[in-house]
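*Asks:* Following is a predicted model, sequence given first.
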Amino acid sequence: EWWSRKLKKRINCVDDSEVQILNGGHNDKTYKIGKSPRNLMVSTVGDELRLATGFGSKVFGVSYKDRAAMLPAGKLANAAYWFDTKTGGFISSTYYMKKLPEWVEKFNQQKFPDRYFGKKWEKLLPDSAYKLSRKDNFPYEMNFKGIGITFPHIITGNSRHPDEEFYKAFTHVPFADKHLLEFAKSLIKNENLGTDSFTDILTISFSATDRIGHLFGPYSVEMQDQIARLDRILAGFFKFLDKTIGTNQYLIILTADHGDAPIPEYMRTLNFTAGRIDVEAVPRGEDSRIIHTTVEAYLDSTIAVGDWVEAFVKPNLYLNYYTIKNHNIKRQKVEQLAKKALLKIPGISSVFTRTELLNGQFSPNSIGKRILNQFYPERSGDLVVHYKPYFITAGYKHSASKGADHETGYDYDTHIPLIFWGPGVKVGNYHQSVILNDLAPTLSSILKIAFPSGNQGHVLYEALLN
């Protein structure tokens, strides 16, 4: 998300007022805005493949999250589908089609999530297998929609029957990944992927790991159980591909978009300095109260009373240019004063101003480089905030002190797997540092197509046979 100075509101990366949600004939007035990949500013591997094959190749994206379904697939995808907590089924957008395909509606009619209403999420493995995890009863884990913080977790959403609250709870348990995979298998069959001379792409983003990480943290029994279950889900998927597409006829790439910070209160029990920037619950629609009010108060006292901050959309703080102009003060001076105020907040390690980032006036260490990489002048704020190790902004889902997050450039937030498996890939393990951006040019090289327009990565030649 980012803040729109023109519209004076937060912008979700896939919001699009020019399209509508397709949910199979249910009441679409409950959706505030349509969704599409229109805001994406560069092409994807899928886009380049479609262009290179005269649109003979098919590209689809699926996920429990809208952005995770649409953005990896690109602007030219045949379709993207994501889970809808209002209906308990998969939905899409008029960006791709006029109505949902018949096979999608039939799949949704099975009401897969409803089978788990009132069921228990229990440990998959014997208790002795979870010795790598911390004790299964940590008070700073989050009890989301009645799921609880210890096994077994009962899935009702605090409702008497399957409804939106139940579906929201369902997105935070491992069975959501199983549902997603069944949908992906149905898509492969009904859209005839892998059945002609053109290479097709299907992007699948399993979202349960992220949400379980938010609730219970990376060292929890729940996270270990989730990974064990996901491993088995993937094994079943590969067997399905062997049977449906054919052994050695498909390429798998497995990766992630981020890691996960430990729950701060857990790190405190291990004698680490850790915490949350906001120690009280943050109102909905805001990411922090402390960051916003600290800057406002400091600028009020050093310049004059005024509305100095438009918004904080983590990690970006947006200054009010109208107020700055009215007080006839240089923006760079206000940036520095705001930076000084922010650095006094316990838990904040560094602050980067817009002027510093645009002019290269910052320490070129790994954190500084990562901040620069995510800075885009047209959408980013005037100050970018980075925290000390094991600090996060606030509690998950606007709670006061529950759950974990992923907000920094430290290894626990950025260390992810990158696995290539299939035709054209050399067997081996590689331990040197690479970046997620290397995926796109490496896959493009395998497919013998142009790199995406925004490519910043390198081909991992050492992992390729030819």
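*Replies:* Everything's here; your move.
*Asks:* from here on, contacts and neighbour counts on C-alpha atoms
*Replies:* OK.
*Asks:* The residue located most distally from the centre of the chain and residue 321, how far apart?
*Replies:* What lies farthest from the middle of the chain is residue 328; by CA atoms, centre = their mean that is 40.2 Å. Using CA to CA, to the nearest Å, one obtains 11 Å as the distance from residue 328 to residue 321.
*Asks:* How about residue 399?
*Replies:* Distance from residue 399 to residue 321, by CA to CA: 32 Å.
*Asks:* do the same with residue 273
*Replies:* Residue 273 is 36 Å from residue 321, by CA to CA.
*Asks:* ok, structure two:
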Amino acid sequence: MLVNFMLKGKITLLKTGIYFTFVLMCRKSHFLMKHRTILYLLALLVSLINSPNAAAQAHPDKPALVVGIVVDGLRNDWIERYWNLFGEGGIKKIVRQGTGYTDASVPFLLADIGSSHASISTGTPPALHGIVAETWYNRLRKEETWCTRDYLAKTIGSSDASRTPANGNGRHSARQLLASTIGDRIILASDYKSKVISISIRPEAAVLLCGHIPGSAYWFDNTFGSWITSSEYANSIPSWVAGFNLRNSSEHYLSREWDLLLAGNLYTGCPPDDNDLETGYYNQFKTFPYKLARIRKESLSQDFEVLSLVPYGNTLTTDFAITAIHEESLGKDAYPDLLWVSYTAIDEVTRRFGPDSREVADALLRLDMDIQRLIYQVEESVGKEKALFILTSTHGAAMDPDYSAALNLPGGFFRYRNAMALLNSYLSAVHGDGKWVESYLNLQLYLNETLIEQKKISFSAIQDEAARFLTHFEGIARAIPADRLLSGEITSPWDGMVQNSFNPDRTGDLLLILQPGWIEEKNSDSDSRSPYPYDTKIPLYWYGWTIPKQTISRPVTLLDIAPTIAHIMTITPPDAATGRNLSDLFK
């Protein structure tokens, strides 16, 4: 690398100069007698400079620790919008001192916590890694499939040992992920000596970032308020995890209330706190301050779920990540380590209050404080020049359609239940009574294959028929038949994004794209999954190690993250990776 070459050149010149000075001084015998101390120090300096580790200590060839910070649902424009409210050591530090990509995006549809985390770790889109969404419809089982659910896995680490076998919160693995991850490649390349740890409140994020080869994936058990893993990753939790759980930090945070950090007038551009447009928590808690114990009492489960829906969930995640850094001695040996930290509370707040709310703004300020704390602990423990940070997001967020309407902007709620009922009635009128629509999930429609075969109807023909009908429904921009995706006939403005999203075994028979500003009607104030910039534009920043201070405006995607880490580590990228190495980072 250029930095190392320049450093070595300077060292060579310095060594040469010291050597000649030393020789000239030695020619004078009386100097040897009078200045033994000086000669000793010069000789010591030469030996230090001659050490093979001298250059490496300044800028190691590889970072000792890579810290990937993934914020679920972080819109790119929020960083500029709330810039003046951020502290100096968190997001601002990463942006000011690192490399930022101003045109980073998600290159596929249906971006959510499942599809995007899998794409970040594998460097390939859902079409290849198979995680088309957080959930999809399983035709064989006739049921909704959770992307990481594994009924063969067992919960490891529940705080209630007597109830652990019955606790299904740990039944997760990467079994349904069809590609390897960057974590898998790092472990293999180091002969299992590097450590790969992923941490998130949500199991999907932790599992899909970690991968297949047992690293360490930890997520939060909403039932018992502890950090757990599954038998796919460990037979027992480390003592430090058990010790952390014994602190009862989750109970501590649930005893707090969430109020605004700053004076209300500083949250500019946000609608009033008390308004009728927000869904809030459980359709009743909509204004500051939020007393978490009371919200927990009113929830159906009355467990620790509330903690995952508020900023304190991010804070608890940071506490656990910092403990992992110290207890696992990350970045302390010759084998590079990888730590993924996925913050998911921002997306939960956005869905309940909308992206323009004071709740989201305050949650972002608190997230900035958590990131600042994480950066400080890593740099104190490992060193800035040995640590590499990555900050990115899974997707953006759509404006609350009710708020859009109040501003006279287009948008609305797609009433998918009505649409499916009308489609079923239409197909029944044309082809005879029956349940033609077998399932609908996440803008995907699954037709009844058995009924269609019984009626001896062309599957492609009925897909086209259903698509033509649905495109006339309010809120739908495109209804794309799966058979046309298989044959490559799609000519929409988003053909590449659609193809990247399509997996023939898991994607529905019709894939829907809504009109700009429209979201599904799901008791939510926001959503992602569209091809529009408010959903696809994401932040992407690299900071630390040898990363230069610069801003890059060329288009990049989140698929480029894993191949770039592989390049930095000089290892093979994940097997299905289609992303590119971000060569700008090394100029």
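*Replies:* Cool, got the structure. Keep in mind that this is a model prediction, so the values were computed, not measured.
*Asks:* picking up where we left off before, could you find the counterpart of the residue farthest from the centre of the first structure in the second structure?
*Replies:* Counting by TM-score structural alignment, residue 328 of the first structure lines up with residue 456 in the second structure.
*Asks:* Not counting sequence-adjacent ones, nearest residue to the most centrally placed residue in the second structure?
*Replies:* Centroid check for the second structure by CA atoms, centre = their mean gives residue 70 as the closest residue, at 3.5 Å. Excluding the flanking residues, the one nearest residue 70 of the second structure by CA to CA, 6 or more residues apart in numbering is residue 342, at 4.7 Å.
*Asks:* Let me know the helix or strand that that neighbour is in.
*Replies:* Here residue 342 of the second structure is covered by strand 337-343, with elements defined by DSSP states H and E.
*Asks:* what does that strand correspond to over in the first structure?
*Replies:* Strand 337-343 of the second structure corresponds to residues 200-206 in the first structure, going by TM-score structural alignment.
*Asks:* Contacts for that stretch next, please.
*Replies:* Here stretch 200-206 of the first structure makes contact (CA atoms under 8 Å, 6 or more residues apart in numbering) with 46, 57-64, 68-69, 72-73, 177, 180, 184, 193-194.
*Asks:* Among these, name the ones in strands.
*Replies:* The strands, defined by DSSP state E, take in 59-63 from those.
*Asks:* Compile these into CSV and extend it with columns for distance to residue 168 of the first structure and neighbour count.
*Replies:* CSV is the format used below for those (distance: CA to CA, whole Å; neighbours: other CA atoms under 10 Å):
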residue, distance to residue 168 of the first structure, neighbour count
59, 28, 25
60, 24, 26
61, 21, 27
62, 18, 30
63, 15, 26
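*Asks:* mind checking what residue 503 of the second structure lines up with in the first structure?
*Replies:* Using TM-score structural alignment, the equivalent of residue 503 of the second structure in the first structure is residue 376.
*Asks:* element containing that match?
*Replies:* Using DSSP H and E, residue 376 of the first structure sits in no helix or strand.
*Asks:* Just give the number of residues close to it.
*Replies:* By other CA atoms under 10 Å, 12 other residues sit near residue 376 of the first structure.
*Asks:* again, but for the one 5 residues further on
*Replies:* By the measure other CA under 10 Å, the count of residues near residue 381 of the first structure is 27.
*Asks:* my guess is it contacts residue 318, does it?
*Replies:* Yes: counting by CA atoms under 8 Å, residue 381 of the first structure does reach residue 318; the two are 4.6 Å apart.
*Asks:* anything in contact with each of those two?
*Replies:* residue 3.
*Asks:* quick one, helices of the stretch 201-350 of the second structure?
*Replies:* Ranges of helices in the stretch 201-350 of the second structure, per DSSP state H, counting those that start in this stretch, are 203-210, 239-246, 249-254, 292-298, 311-327, 345-353.
*Asks:* Could you do the stretch 301-450 of the first structure as well?
*Replies:* Using DSSP H, counting those that start in this stretch, helices in the stretch 301-450 of the first structure cover 321-326, 331-342, 354-359, 366-373, 411-414, 439-447.
*Asks:* In the second structure, what stretch matches the third one?
*Replies:* Counting by TM-score structural alignment, helix 354-359 of the first structure falls onto residues 482-487 of the second structure.
*Asks:* gap between the equivalent of residue 459 of the first structure over in the second structure and residue 387 of the second structure?
*Replies:* With TM-score structural alignment as the criterion, residue 459 of the first structure lines up with residue 581 in the second structure. From residue 581 of the second structure across to residue 387 of the second structure, the span is 19 Å (CA to CA).
*Asks:* So which of these two has more stuff around it?
*Replies:* Neighbours were counted for residue 581 of the second structure and for residue 387 using other CA under 10 Å; residue 387 has more, 25 against 19.
*Asks:* mind checking what the more buried one lines up with in the first structure?
*Replies:* Using TM-score structural alignment, the partner of residue 387 of the second structure in the first structure is residue 250.
*Asks:* swap in residue 371 of the second structure?
*Replies:* Correspondence of residue 371 of the second structure to the first structure, assessed by TM-score structural alignment: residue 234.
*Asks:* what's the matching residue for residue 206 of the second structure over in the first structure?
*Replies:* Matched across to the first structure, residue 206 of the second structure falls on residue 69, judged by TM-score structural alignment.
*Asks:* neighbours around the match of residue 371 of the second structure, how many?
*Replies:* Counted with other CA under 10 Å, residue 234 of the first structure comes out at 14.
*Asks:* Now for residue 464 of the first structure: which residues touch it?
*Replies:* Taking CA under 8 Å, 6+ apart, we find residue 464 of the first structure in contact with 424-426.
*Asks:* Which residue in the first structure aligns with residue 517 of the second structure?
*Replies:* Under TM-score structural alignment, residue 517 of the second structure pairs with residue 390 in the first structure.
*Asks:* who touches that match in this structure?
*Replies:* By CA under 8 Å, 6+ apart, residue 390 of the first structure lies in contact with 261-264, 267, 273-275.
*Asks:* Please repeat the previous calculation with a cut-off of 10 Å.
*Replies:* 261-268, 272-276, 347, 404-408, 410, 412 (CA atoms under 10 Å, 6 or more residues apart in numbering).
*Asks:* ok, residue 287 of the second structure touching residue 271?
*Replies:* No: applying CA atoms under 10 Å as the test, residue 287 of the second structure and residue 271 come out as separate, 11.8 Å apart.
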